[in-house]
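> Sequence first, predicted coordinates after that:
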Amino acid sequence: MSTFASSDPKTALMNQVRQEAAVQNARQLVEKLNEHCFERCIPKPGSSLSKGEETCFSQCMEKYMGAWNTVSRQYIGRIQKEAGSMGGTSL
């Protein structure tokens, strides 16, 4: 019973760190989307988007997010593999 109690704060802290990392990741993704897709697809912002701008932005976002997710999965897999080989805990 004491083992569970002693690991509970550690688990809570790890969960909090994971959540904060996820929020930071989302912020970074939105920032990169704005930098890359907005500047590429909407060269002269106005009061509304043209159909072409909407299509370009939507396709750019889908491609960028797909690439982002692929890289993230590979990175997490690599970290988990390295942590496992060193006897550490997985993410």
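Sure, I can see it.

> contacts and neighbour counts: CA atoms only from here.
OK.

> Longest helix in this protein, please.
helix 51-85 (DSSP state H).

> any idea how far that helix is from the chain center?
8 Å (C-alpha atoms, centre = their mean, to the nearest Å).

> quick check: angle from the host helix or strand of Pro9 to helix 51-85?
Element membership of Pro9, judged by DSSP states H and E, is helix 2-33. Counting by axes from the mean of the first three to the mean of the last three C-alpha atoms, to 10 degrees, helix 2-33 lies at 150 degrees to helix 51-85.

> list the helices and strands helix 2-33 packs on?
Here helix 2-33 touches helix 51-85, going by 3 or more C-alpha pairs under 8 Å, 6 or more residues apart in numbering; DSSP states H and E.

> any idea how far the residue positioned nearest the centre of the chain is from Asn69?
Nearest to the mean C-alpha position of the chain, by C-alpha atoms, centre = their mean, lies Asn25 at 3.8 Å. Asn25 sits at a distance of 11 Å from Asn69 (criterion: C-alpha to C-alpha, to the nearest Å).

> give me every residue that touches the residue nearest to the centre of the chain.
Neighbour list for Asn25: empty [criterion: C-alpha atoms under 8 Å, 6 or more residues apart in numbering].

> ok, second structure coming up, stack it against the first:
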Amino acid sequence: MAHARSPQDAVATAHRAVEEEADQRAACCGRVGGSRRRPPEIMDSFSSPSSAGSTASTEHLMEQIKAQLAQAYAQEFLETVGNKCFAKCVTKPGTSLSGSESSCISRCVDRYIEATGIVSRALFSSQR
């Protein structure tokens, strides 16, 4: 049985789950019809004479993009979970959450994270 956690713990767990999913998405992104395709600007940098020097900067750029995508996904995920769980658990909004509302939100977030992880793992394992 899941124990009640603070909202901060739930957010930290959600953030870790989102980072893990972003890593999985990054590992498989760009797959189209079984082949890896890169955007033209990245392909151009590999075909240029100075590609040896730009490989490190391209990798750095890809890491930055990956981090930005993970952050955007985390924000969207937390908004969605927050809205759904708040709507489900808080029937009469007031100035603060009751203990039962807080534990309901925590359980809801935990279930949502668990379900999202299961779906993501199934989706990404079937793509390999």
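Perfect, I can see it now. Note that this is a predicted model, so its numbers are computed, not measured.

> What would you report as the TM-score here?
The TM-score (TM-score structural alignment, normalised by the length of structure 1) is 0.72; 79 aligned residues with a C-alpha RMSD of 2.1 Å.

> Residue in structure 1 paired with Val81 of structure 2?
Using TM-score structural alignment, the equivalent of Val81 of structure 2 in structure 1 is Leu33.

> gap between the closest residue to its match other than its chain neighbours and Ile76 of structure 1?
Spatial nearest neighbour of Leu33 of structure 1, excluding adjacent residues (C-alpha to C-alpha, 6 or more residues apart in numbering): Met61 at 6.5 Å. Noted for Met61 of structure 1: a distance of 22 Å to Ile76 of structure 1, by C-alpha to C-alpha.

> Compare the two and say which one has the larger neighbour count.
Neighbour count, other C-alpha atoms under 10 Å: between Met61 of structure 1 and Ile76, Met61 has more, with 20 against 13.

> Counterpart of that one over in structure 2?
Matched by TM-score structural alignment, Met61 of structure 1 corresponds to Val109 in structure 2.

> surely its match meets Thr80?
No. Counting by C-alpha atoms under 8 Å, Val109 of structure 2 sits too far from Thr80 to count as a contact (10.1 Å).

> Contact partners for the match of Met61 of structure 1?
By C-alpha under 8 Å, 6+ apart, the contact set of Val109 of structure 2 is Ala10, Ala14, Val81, Gly82, Cys85.

> ok, back up a step: so the match of Val81 of structure 2 sits against Tyr64, correct?
Yes. Under the criterion of C-alpha under 8 Å, Leu33 of structure 1 makes contact with Tyr64 at 7.2 Å.

> how much space is there between the counterpart of Ala67 of structure 2 in structure 1 and Arg40 of structure 1?
Counting by TM-score structural alignment, Ala67 of structure 2 corresponds to Gln19 in structure 1. Going from Gln19 of structure 1 to Arg40 of structure 1 by C-alpha to C-alpha gives 31 Å.

> Mean deviation, the strand or helix carrying Cys85 of structure 2 versus structure 1?
Using DSSP H and E, Cys85 of structure 2 falls within helix 51-89. Once fitted to structure 1, helix 51-89 of structure 2 is off its aligned match by 1.1 Å on average (mean C-alpha distance after the TM-score superposition for structure 1).

> chain center to that helix, what's the gap?
Distance of helix 51-89 of structure 2 from the chain centroid (C-alpha atoms, centre = their mean) equals 6 Å.
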